[in-house]
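# Need coordinates for the below:
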Amino acid sequence: MKQPLLNVQNLKKYFPAGTDIFGRTTSYLKAVDDISFSIAKGETLGLVGESGCGKSTTGRTIIQLYKPTAGNILFNGKNIITHADKNLCRNMQMIFQDPYASLNPRMTVSDIIGEPLDIHKLTSGHERTERICELLELVGLNKKYSNRFPHEFSGGQRQRIGIARALAVNPSLIICDEPISALDVSIQAQIVNLLETLQQELGLTYLFIAHDLAMVKHISNRVAVMYLGKIVELAPANELYTNPQHPYTKALLSAIPIPDPAKTAMNQKTKLIGDVPSPINPPSGCRFYTRCAYAKPICADQEPLLSDIGAGHLAACHLTT
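This is a model prediction of the structure:
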């Protein structure tokens, strides 16, 4: 089997959530709790789930913006947690959710895109200027914009600048942390089409984090579903959308709007009961059992493992075993 570009093994990220009178940590918020997955070169893995499930924390931990609590992150077979390598870090870049907050308002577009080039000492002088102009045109912006500031652009244009900055150092993997959620619907399609074009031209690999399930289906080869810090289902995109196995995945997919009143009336919504439990004190056993209409006694006692149920379709549910 071909070695994956990215291999995440038993990754955990806990944040201190409470202390005693001596300042010792007494509780942790388990944002990411023992997840494993891999991404092949040139593939797009979609990562979906409710707000607060740990999607963005997963991406930020992989790229080392957060230090992992436990687990391994293998990039091209090298563990980037135990063996820090500047070139490995250069090969992983991130596109952030808010295209305005992620750009320094006091820097020109030229300085923003050129900063990674300066940090990694890739180009200088005239070559640097040419590379910045090349990147602007690559993402669909006029090279004359290089001396403007972020506030002079629309949201979609700012996101294109963020994409150009990520591409500046020729990365292999780009983590897209909800790159379209802050944009208008018409602009979202343009950004997704741009990402697909860049992937084909440059051979990029994506971890695409998003809420929009319809858009995730469009861009992803495989999709992983997260709930309360755990991956509960992972499958090829078409397989997951046509044959979901986990009750949580079924509930998410039933909430996708259908632009046809007749089909909407026929579509049966799967309603979730109760509220999302606290990630500081998650339920025992299956973390979803407190909201699952099909829960059995075993669900409260034993945590289901993410198991292959056929054709590369993995699910963590006692109902599928």
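
# going forward, measure contacts and count neighbours with C-alpha atoms only.
Fine.

# Quickly note the distance from the residue nearest to residue 39 when sequence neighbours are not counted to residue 78.
Nearest residue to residue 39 in three dimensions, chain neighbours excluded: residue 6, at 5.2 Å (Cα to Cα, 6 or more residues apart in numbering). To residue 78, residue 6 is 9 Å away according to Cα to Cα, to the nearest Å.

# For these two, indicate the residue with more neighbours.
Shown here are residue 6 and residue 78; by other Cα atoms under 10 Å, residue 6 has more neighbours (23 against 17).

# want to put them side by side, so please do this one too:
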Amino acid sequence: MAAASSPSGLRRSIVLKRRPKGEPNADDFEVREDPIPAPAAGEVVTRTIWLSIDPYMRGRLREEQTYAVAIQIGEVMTGETVGEVIASADPAFSAGDIVVGSRGWQTHSVTPGDRLTRISKGAAPLSAYLGVLGMPGATAYAGVTEICKPKAGETFVVSAASGAVGSVAGQVAKRAGARVIGIAGGSEKCLWVQDSLGFDDCVDHRSMDLRRELLAACPNGIDGYFENVGGAVQTAVFDQLNPFARVAMCGMVSQYNQTVMPPGPNLGFVVGKRVLIQGFIVSDRPARLTEWRAMAEPLVADGSLVYREDVIDGLENAPDALAGILGGRNFGKLLVRVSHEGD
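Presented below is the predicted three-dimensional model:
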């Protein structure tokens, strides 16, 4: 198939200018413009509508290799998007299609068609496919069902409970019959976790005595823990794990901005309590996203799966959004609205 003609206009991209020291800020990035490129055979050009901001992005800014390839100086910052097809050299896609899968902090992306998934308009808000119906939702589903495996009557704890991953993890555990305790930052978030998500209790990690409050919320100990935070929260939870507890290590956001890693906890208790601790990356389980989306779409549509979004307008504000999520200043799934549907 011949390459499609080049769309007119300019593309704006945010590239890495320098590696952040500590918390990233706008000076670590710069905006570049170039003509919107034409797609080669098998490629699709999309206009970005929504950009996802996620804690894992901080790891991509480090020079050393993590589980994913680091962003190099001068490269476009990574991030999943929902966009509208404006030009296609892939017969599977046509102008006007809405797709998820393009990556990058930019107004327009060129992506191989086999990396894109078409979204059915009207099934759910488009933004949901970057949160509850996207990678965060699938991450929660995989970690809870594969590692924590909560059972009826058990106590399940999830940190960052008001966030995109934690809020879904707790709801999945609740559906399994567990008693679910959230940990979140501030009274407003804790109230939302209890009142809107239906958790049995929520502990404020800013409490003067987190350990005591967590003990009061979990008088029978903790059987399953979904870890998103690390640090003092992790220490308080680990003290109260029951024998044969299961811990899904999803993230350690409290450490992402640190230049020197703190000493780890003494894990000697893992032997005596026979605790299962497993780290996982949802990209290792691509089938779980498809499975989760098929199962969760109807639950989002009927309102039984609850989610919240924190929206920031303008691509230029993506660096500030990243700093905000790493500092816990977001409330719900953090998104940048790059443009509007139908623009």
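
# Let me see the TM-score of these two.
Superposed pair, TM-score by TM-score structural alignment, normalised by the length of the first structure: 0.27. Supporting alignment: 125 aligned residues with a Cα RMSD of 5.3 Å.

# any chance you could map the strands in the stretch 101-250 of the first structure?
173-177, 205-209, 222-227, 230-236 (DSSP state E, counting those that start in this stretch).

# Now mean neighbour count too, for those strands, in CSV please.
Below are the strands of the stretch 101-250 of the first structure laid out as CSV (neighbours: other Cα atoms under 10 Å):
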stretch, mean neighbour count
strand 173-177, 24
strand 205-209, 24
strand 222-227, 24
strand 230-236, 25
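
# So which of those is nearest residue 88 of the first structure?
strand 173-177 (10.2 Å; Cα to Cα).

# Which elements pack onto the closest one?
If you count contacts as 3 or more Cα pairs under 8 Å, 6 or more residues apart in numbering; DSSP states H and E, strand 173-177 of the first structure packs onto helix 55-62, strand 92-95, strand 205-209.

# Against residue 39 of the first structure, how distant is residue 196 of the first structure?
Look at residue 196 of the first structure and residue 39 of the first structure: by Cα to Cα, they are 16 Å apart.

# correction: residue 242 of the first structure
To residue 39 of the first structure, residue 242 of the first structure is 22 Å away according to Cα to Cα.

# Burial check on residue 181 of the second structure, number of neighbours?
Residues near residue 181 of the second structure, counting by other Cα under 10 Å: 27.

# Any buried residues in the helix or strand containing it, and which?
Residue 181 of the second structure belongs to strand 179-184 when assigned by DSSP states H and E. Residues of strand 179-184 of the second structure classed as buried under the neighbour-count rule (16 or more other Cα atoms under 10 Å) are 179, 180, 181, 182, 183, 184.

# Tell me which helix or strand comes right after that strand.
Next element after strand 179-184 of the second structure (DSSP H and E): helix 187-195.

# Buried residues, that following helix. List them.
By neighbour count on 16+ other Cα under 10 Å, the buried set for helix 187-195 of the second structure is 189, 190, 191, 192, 193, 194.

# The second one - nearest residue in space that isn't next to it in sequence?
Counting by Cα to Cα, 6+ apart, residue 202 is the residue found nearest to residue 190 of the second structure once chain neighbours are left out, at 5.4 Å.

# Repeat that for residue 192 of the first structure.
Nearest non-adjacent residue to residue 192 of the first structure, counting by Cα to Cα, 6+ apart: residue 219, 7.4 Å away.

# Count the neighbours of that neighbour for me.
Residue 219 of the first structure: 20 neighbours (other Cα under 10 Å).

# One more: residue 201 of the first structure?
Residue 201 of the first structure has 9 nearby residues by other Cα under 10 Å.

# what about it, distance to residue 307 of the first structure?
Relative to residue 307 of the first structure, residue 201 of the first structure is positioned 35 Å away (Cα to Cα).
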